[in-house]
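*Asks:* Model the following, please.
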Amino acid sequence: MAVSVKICGLNAPEAVDAAVKAGARYLGFVFFDKSPRHVTPPQAAALASSVPLGIARVGLFVNPDDATLEATLAQVPLDVIQLHGRESPARVSEVKALTGLPVMKAVGVAEPKDLDALWDYGLVADMLLIDAKAPKDAALPGGNGLAFDWRLLAGRQIIKPWLLAGGLTPENVNEAIRLTRTQGVDVSSGVESAPGVKDPEKIRKFIARATAPIL
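*Replies:* The predicted model follows:
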């Protein structure tokens, strides 16, 4: 089983370079100003310009309005829109129509009933990102370094391609893949030396372990 890796929250050339050379399939750029990983459109454009063909450049947005999406896309060559807020299925469809790009919708999970949303969003999104649900008082909807009980996903049929996120690190990613049989993983804080500071060596180690054979 080939596992795709997404490195999210990239904001420095050396981190982008490490992710590309190690074999990441998706590179994520965060357009959410409360995040320590936030980049402006000009910063993201400079980072994205060096990404080789075949690697998807993903823009992460939280409850964006149309003007924000249009202004960002006018400057940044994105391949995928990631919606990581409280966007409804109807809004996912609107964003797809507005941008003409595939949309990846994040769904937060803490308990079994949270998985019900995977069906509704799976009907409209091109991909799903199954993440740990953020605490009610959290400033960030993701990137909090939290995991959920991966056994909730064991054997579950999901109608669209999906990535597993939430609390993944080089040390636990292989086990997470074994338990969930996901075909893709997403990491942000798990490959950082400090909030918003990606560690190239951790990126390399994470991708190596995510793509290693599952025992």
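*Asks:* C-alpha only now, for contacts and for neighbours.
*Replies:* Noted.
*Asks:* Centroid-nearest residue for this protein?
*Replies:* Nearest to the geometric centre of the chain sits residue 186, at 5.0 Å (CA atoms, centre = their mean).
*Asks:* Assign that one to helix, strand or coil.
*Replies:* Secondary structure state of residue 186, per DSSP: H, G, I helix; E, B strand; the rest coil, is strand.
*Asks:* what do you get for residue 81?
*Replies:* Going by three-state DSSP: residue 81 is strand.
*Asks:* surely it meets residue 60?
*Replies:* Yes - if you go by CA atoms under 8 Å, residue 81 and residue 60 touch, sitting 6.3 Å apart.
*Asks:* Residue 38: how many residues sit nearby?
*Replies:* The number of residues packed around residue 38, counting by other CA atoms under 10 Å, is 19.
*Asks:* To compare with the earlier structure, here is another sequence to fold:
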Amino acid sequence: MTARVKICGLTRPAHVQAVAECGAAYAGFVFFAKSPRNVSIAQARDLALTLKPGVAKVGLVVNATNDELDAILAEVPLDMLQLHGKESPARVAEIRARYGLPVMKAVGVADAADLDQLAAYEAVADQILVDAKAPKGADLPGGNGLSFDWTLIADRKWSKPWMLAGGLTPENVALAIEKTGATQVDVSSGVEAAPGQKDDALVRAFVAAAAYS
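*Replies:* Model (predicted):
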């Protein structure tokens, strides 16, 4: 099974080019000041404009206000919004209706109890990102290089497209796909030489591993 790949946290033109060339389906740009992968609106606009057609441009935001989203979308030609904060199902629905863009909602998972919230978000989002839950007190809601127990979602049936994230690397992504049945996977820190600095060889290796899982 070939999984569609999202490379998130892109910050440099060369890395955007590598993502496009290796066959990734999604390119992610982070609008969150605490992240080492944060980009300005101007940077994201320039990076997005270099992408070839067919690669979906995803903007990751964390508890963004309408004013913040207005500013981003006025400049950056995004294809999807990824909500990675504590947005409620009602807020997800509001954003989707206001901007007319597909919305992906990230849900952090650490144990079986965290799965209960998935149904509410499935009802209002276009896609679900199932990610490892950030540790208490962490500055980042994602991109921490942590995984979760994949057997928690091994037999789950999904009503919407979903994406697996959390601690994925070129070395373990094939196993993760096998264990969960994921048809889409998301990676950020797992293909970096340093926080916020993508490694082109790791990006290519990850996409290749996801394709031959």
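*Asks:* Could you quantify their similarity as a TM-score?
*Replies:* Scored against TM-score structural alignment, normalised by the length of the second structure, the superposed chains reach a TM-score of 0.99; 213 aligned residues with a CA RMSD of 0.6 Å.
*Asks:* re the thing from before, Provide a list of residues in contact with the counterpart of the residue nearest to the centre of the first structure in the second structure.
*Replies:* In the second structure, residue 186 of the first structure lines up with residue 186, judged by TM-score structural alignment. Contact analysis of residue 186 of the second structure by CA atoms under 8 Å, 6 or more residues apart in numbering lists 5-8, 163-166, 168.
*Asks:* can you rerun that using 6 Å?
*Replies:* Counting by CA atoms under 6 Å, 6 or more residues apart in numbering, residue 186 of the second structure makes contact with 5-6, 165.
*Asks:* can you list the residues you listed in CSV and add distance to residue 101 of the second structure, secondary structure and neighbour count?
*Replies:* Shown next, in CSV, are those (distance: CA to CA, whole Å; DSSP: H, G, I helix; E, B strand; the rest coil; neighbours: other CA atoms under 10 Å):
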residue, distance to residue 101 of the second structure, secondary structure, neighbour count
5, 20, strand, 25
6, 17, strand, 26
165, 22, coil, 28
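*Asks:* Now do the SS call for residue 130 of the first structure.
*Replies:* Put simply, residue 130 of the first structure is strand when judged by three-state DSSP.
*Asks:* The host helix or strand of residue 163 of the first structure - contacts with which helices or strands?
*Replies:* Residue 163 of the first structure belongs to strand 162-164 when assigned by DSSP states H and E. Where contact means 3 or more CA pairs under 6 Å, 6 or more residues apart in numbering; DSSP states H and E, strand 162-164 of the first structure is packed against strand 127-132, strand 184-187.
*Asks:* Now the longest one on the second structure. Mean distance?
*Replies:* Think strand 127-132 of the first structure. If you overlay the two and look at strand 127-132 of the first structure, the average distance to its match in the second structure is 0.2 Å (mean CA distance after the TM-score superposition for the first structure).
*Asks:* do the shortest one as well
*Replies:* For strand 184-187 of the first structure, the mean distance to aligned residues of the second structure following superposition is 0.2 Å (mean CA distance after the TM-score superposition for the first structure).
*Asks:* rewinding a little: so how far does the strand holding residue 163 of the first structure sit from its counterpart in the second structure?
*Replies:* So strand 162-164 of the first structure averages 0.4 Å relative to the second structure (mean CA distance after the TM-score superposition for the first structure).
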